[in-house]
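Colleague: A predicted structure for the sequence below; I have some questions about it.
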Amino acid sequence: MAQKTKQQEAFKPGTQLIAAIILSILTYWLFAQSFLNIAPHVQKDYHIDMSVVNIAVSLTSLFTGIFIVVAGGLADKLGRVKMTRIGIYLGILGSISVIVSGIPALLILGRVLQGLSAACLMPATIALINQFYEGEERQKALSYWSFGSYGGTGVASFFAGLVATFFGWKWIFVLSIILSIVALYLFRNVPESKEPGAKNIKFDVVGIAIFLVMMLSINVVTTQGTRMGWTNPITLTLDAIFVISIFVFYFFEKQKHQPFIDFSVFSNKTYIGTVSANFLLNTVIGTLALFNIYAQAGLGFSGLKAGFVTITYLIGSLAMIRVGERYLQRKGPRFPMMAGPISIAIGIAIISLVFLPDVVYIITSVIGFLFVGLGLGFFATPVLDTALSSVPSEKVGVASGIIKMSSTLGAAFGIAILTTVYSSMVANHSPESAATTAFIVGAVIMLCAFLASFVTIPKGKMEKK
């Protein structure tokens, strides 16, 4: 572990730092993500075409996915507290841009700023937890981080509907600004944390530029491929750019004395397995997206009614986060990282029983989403702690960025894969057959996540590098 400064040694983080971190990440997981559920309200106020609103919806996740590793690397070099504050400021500016006027350009700018804010906040806050908490206290802090992320995104749709209905959708972002200011106040006495010798490190501008091209191409493909068409010339061109940029980036960075991404991070089999398992497990978001599509198209549900069926996903995940943490403390991460995907696979298999009578299917789906939530919650803290334990402390920012980028890309790929399977089949088969096949594909991916953990995660407790 990196040596602490006198200020860091004297600092007692306690609950104040945890509260500050939770409030800061809620600006994305709860408030920025609420935008997905208020699109009609936004369209009405802005008097714009729905296609523009849909662009605004997707921009935040797109910019988060593109810049999160860059921001994690900058956090290691410039300072994790500094990057956290920058993230909060960007979130405040993004919220102001969204609500201050009816100008579409400011709406788009606001959503971009919210994406950049999340990219700064996620790796920097995880790195701060790694810096100021050790052992079981770090694992507990990571559980609270998971509460803020999984809990925030799970409540987002209901929160958005409630505020938009009774107060107006702009109040969502007014509340985000207020909580962001509170978070800044709570961060006021937190000492800086960054990689020793950071002043002497030069920024790898070319490496960052190549990486951004690589991430932009794959993010556009995964988020827009279904809409544009997978054989569309633009999609195929972006695929080619992504593949070429991988090779260019790798060979360019290997020759750099101070590369943007130190590939020694990937020399650890456990870290590679953790990133792979996390990527595969987060494709489960595709199951939630597909269920909402099928429930509304095949069962005639409203979006709200479909959301109520999936509420057990939230309940299960929140209930199991601390359980996963305690098991991690006693026996290590291997069993939770294997059992989580198996539980999710069972849940998806139950949800795939679309041939059952409607009432019975709703009941089984509620049970299925409970299994999905239980598995996700059990997996959450062990995967974060294992990622942090597998890399040196001075590289934890970029490593955190990579692990969270794998979450973002996993979710995007999950949505792309399952919805593509469903839409390609539904033209020639019944919605029931198409949905069942797509759900089974999702369950198979979970089994791949199990295998990744089984092969790479060691038995017993892990010691921090």
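Modeller: All right, it came through fine.
Colleague: CA atoms for contacts and neighbours, from now on please.
Modeller: OK.
Colleague: thought A438 was touching V421?
Modeller: Yes: between A438 and V421 there is a contact at 5.6 Å, judged by CA atoms under 8 Å.
Colleague: of these two, which one has the most company?
Modeller: Taking neighbours as other CA atoms under 10 Å, A438 and V421 compare with A438 leading, 23 against 16.
Colleague: now the more buried one: which helix or strand?
Modeller: Counting by DSSP states H and E, the element that carries A438 is helix 431-456.
Colleague: equivalent analysis for M405, please.
Modeller: Counting by DSSP H and E, the element that carries M405 is helix 396-426.
Colleague: helices and strands around that helix, which ones?
Modeller: Packing contacts for helix 396-426, counted by 3 or more CA pairs under 8 Å, 6 or more residues apart in numbering; DSSP states H and E, involve helix 50-78, helix 104-132, helix 205-228, helix 269-281, helix 285-297, helix 358-389, helix 431-456.
Colleague: one more structure, for comparison:
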Amino acid sequence: MAGTDDGLVYGTAQGRWVLLATVLGSGLAFIDGTVVTIALPVIGREMHAGTAALQWTVNGYGLTLAAFLLLGGSLGDRLGRRRMFRVGVVWFALASLLCGFAPDIRALIAARALQGVGGALLTPGSLAIIQASFRPEERGRAIGAWSGLGGIAGAVAPFFGGWLVQVASWRWVFWVNLPLAVVVVAALRHVPESADPDAAPHLDIAGTILGAAGLAGLTAAFTGWPTRGASDPAVLVPLVVGVAATAGFLAVEARTRYPMLPLRLFRWRSFSAVNAATFLIYAALSGIFFFLVVTLQVVCGYSPLAAGIAPLPVTLLLLALSSRAGGLGTRIGPRLPMTVGPLVCAGSVALLARLGPQAPYMSAVLPGVVGFGLGLALTVAPLTSAALSAAPDHLAGTASGVNNAVARIAGLLAVAVLPLLAGVGADLTDATALAPAHRTAMLICASLLAGGGLLALVSLPGSMAAVRPPAATTAP
């Protein structure tokens, strides 16, 4: 690792610069998705967009983000994590500018897809930079602080985004990314560069293309299914293409000399278990936030600002507790927090299934949101630490990319599939259809969270040291 000997100490000046750059940079990719969801009802009315088009407004971004995350991690390992992080931030800012100027829903979806490419280049570098920059004994605190400080942006963004949508325009949700990107680029001057000296000399182009085709096919099929039906060629053809391309992707990754996704990572039980739990938990999270802020506006009659503020306790609890949860996970291992946290989330999300017209915030929304925030705060930092610790240090970028890709793919498929399973219909702004669909979606998400917690209970070890792969198996 360039720029340090044994690594940075948490709380030093340079350590704070690393946290500032990585928190704000990754916040661009994470928060934008949350705020855009708040704006969906307004975008739908202004651009006369139905449910499928609004799903694509979310998934156009999620698709390219998920499809190119592994490539982003590989490029960071090979060319330098700080360098690719900077490229991703600038790309994301320019794509945000295009989103704000989009004249119609198709142009907005295309610009969102470009945004996702920038997000894919910067997202894996965030945690990989932290993992490579800090000393091993400091990483749990640094990752916890990363999660908690991200909560500051998460707390401000829904309020600020909802306010922008309500008093100005949804377009400012995208334009506000530009000054934040300038701050990130300036902070990166103080971040040490790191790379993997043993990184693959060639990019896995075939794997990237097949992976993207697989995700695109599945997403298109599930998005079109509710309105067209399973037998429609516009659904059936993408579904077949998606399944075939996914199978081809796995075959290529198993045989190529320099895979984008080294399947041998999944031979380590802890790595497989934590990523399986990640899939279930993050599918639920994406489904919850997609439905909740839309239901609060369409069914409950909340303004965009009120709907944006409603989940605020979640981010405040993440801010207050994530660093402590990261330290707790380091001391006692990931199994207990990753079991209890999702189960608490599941019970709380079940409470949110009861929302209806004119639902009062204090009694109908707040209890579920607070419980959900407590469970999530207990889960996120130990999960992230376990995902990175379950792979050798020289594969930090790849491990981060895999875990992020799993989370993003889970969210992508949740937004595509949940409206189908819940029975939303063709119009996401129809309160009569959305109310029962919201109830079904919340119960499905609660089940996914409970499944993630039980999987952690039976699959993860009781100590963080036991999460790491045996030394004899970590050679490239």
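Modeller: Arrived safely, thanks for sending. This structure is a prediction, so every number in the text was calculated from the model and none was measured.
Colleague: can you give me the TM-score here?
Modeller: The pair, once superposed, lands on a TM-score of 0.85 when counted by TM-score structural alignment, normalised by the length of structure 1; 456 aligned residues with a CA RMSD of 3.5 Å.
Colleague: quick revisit: deepest of the helices and strands packed on helix 396-426 of structure 1, which one?
Modeller: With neighbours defined by mean count of other CA atoms under 10 Å, none of those is more surrounded on average than helix 104-132, at a mean of 26.
Colleague: hmm, who's touching stretch 422-429 of structure 1?
Modeller: With contact meaning CA atoms under 8 Å, 6 or more residues apart in numbering, stretch 422-429 of structure 1 is reached by 290, 431, 433-435, 437-438.
Colleague: ok, now with 10 Å
Modeller: Contact partners of stretch 422-429 of structure 1, identified using CA atoms under 10 Å, 6 or more residues apart in numbering, comprise 226, 290, 293-294, 418-420, 431-439.
Colleague: what is the nearest of the residues you listed to P341 of structure 1?
Modeller: F439 (14.3 Å; CA to CA).
Colleague: alignment lookup: that closest one to structure 2.
Modeller: For F439 of structure 1, the equivalent position in structure 2 is taken to be M442, counting by TM-score structural alignment.
Colleague: pretty sure its match is in contact with L352, am I right?
Modeller: Yes: with contacts counted by CA atoms under 10 Å, M442 of structure 2 reaches L352, the gap being 6.9 Å.
Colleague: what is in contact with these two at once?
Modeller: Any residue near both M442 of structure 2 and L352 by CA under 10 Å, 6+ apart counts here, and that gives 288, 292.
Colleague: how about V275 of structure 1: what's its closest non-neighbour residue?
Modeller: I403 (5.6 Å; CA to CA, 6 or more residues apart in numbering).
Colleague: quick one, what contacts the one you found?
Modeller: 68-69, 123, 271-272, 274-276, 278-279, 383-384, 387-388.
Colleague: got it, and Y282 of structure 2?
Modeller: Going by CA under 10 Å, 6+ apart, Y282 of structure 2 touches 288, 404, 406-412, 414, 445, 448-449, 452.
Colleague: now, among these, which is nearest to V117 of structure 2?
Modeller: Looking at these and their distance to V117 of structure 2, the nearest is R408, at 12.7 Å (CA to CA).
Colleague: of the helices and strands packed on helix 396-426 of structure 1, which approaches L17 of structure 1 most closely?
Modeller: L17 of structure 1 lies closest, by CA to CA, to one member of these: helix 104-132, at 8.7 Å.
Colleague: so what secondary structure elements neighbour whatever helix or strand comes next after that closest one?
Modeller: The helix or strand immediately downstream of helix 104-132 of structure 1 is helix 135-146, counting by DSSP H and E. If you count contacts as 3 or more CA pairs under 10 Å, 6 or more residues apart in numbering; DSSP states H and E, helix 135-146 of structure 1 packs onto helix 14-26, helix 104-132, helix 311-331, helix 358-389.
Colleague: just put the contacts of Y282 of structure 2 in JSON lines and tack on distance to G27 of structure 2.
Modeller: Compiled in JSON lines, the contacts of Y282 of structure 2 are given as follows (distance: CA to CA, whole Å):
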{"residue": "I288", "distance to G27 of structure 2": "19"}
{"residue": "N404", "distance to G27 of structure 2": "14"}
{"residue": "V406", "distance to G27 of structure 2": "18"}
{"residue": "A407", "distance to G27 of structure 2": "15"}
{"residue": "R408", "distance to G27 of structure 2": "14"}
{"residue": "I409", "distance to G27 of structure 2": "18"}
{"residue": "A410", "distance to G27 of structure 2": "19"}
{"residue": "G411", "distance to G27 of structure 2": "17"}
{"residue": "L412", "distance to G27 of structure 2": "18"}
{"residue": "A414", "distance to G27 of structure 2": "21"}
{"residue": "C445", "distance to G27 of structure 2": "24"}
{"residue": "L448", "distance to G27 of structure 2": "25"}
{"residue": "L449", "distance to G27 of structure 2": "23"}
{"residue": "G452", "distance to G27 of structure 2": "25"}
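Colleague: check those and tell me the two furthest apart.
Modeller: Greatest spacing in the contacts of Y282 of structure 2, by CA to CA: N404 and C445 (19.4 Å).
Colleague: and the angle from the helix holding A438 of structure 1 to helix 358-389?
Modeller: Using axes from the mean of the first three to the mean of the last three CA atoms, to 10 degrees, the inter-axis angle of helix 431-456 of structure 1 relative to helix 358-389 is 20 degrees.
Colleague: quick one: helix 431-456 of structure 1 to structure 2 mean distance?
Modeller: Average distance, helix 431-456 of structure 1 versus aligned residues of structure 2 after superposition (mean CA distance after the TM-score superposition for structure 1): 2.8 Å.
Colleague: swap in stretch 213-224 of structure 1?
Modeller: Once the two structures are superposed, the average separation between stretch 213-224 of structure 1 and the matching residues of structure 2 is 3.2 Å (mean CA distance after the TM-score superposition for structure 1).
Colleague: please apply the same query to stretch 360-373 of structure 1.
Modeller: Superposed on structure 2, stretch 360-373 of structure 1 shows a mean distance of 2.7 Å to its aligned residues (mean CA distance after the TM-score superposition for structure 1).
Colleague: same deal with stretch 91-98 of structure 1?
Modeller: Plainly put, stretch 91-98 of structure 1 ends up 2.5 Å away from its match in structure 2 on average once the two are laid over each other (mean CA distance after the TM-score superposition for structure 1).
Colleague: ok, L179 of structure 1 to Y89 of structure 1 distance?
Modeller: In this structure, L179 of structure 1 and Y89 of structure 1 are separated by 12 Å, where distance is defined by CA to CA, to the nearest Å.
Colleague: give me the angle between the helix holding M405 of structure 1 and helix 50-78.
Modeller: Angle between the axes of helix 396-426 of structure 1 and helix 50-78 is 160 degrees (criterion: the same axes, to 10 degrees).
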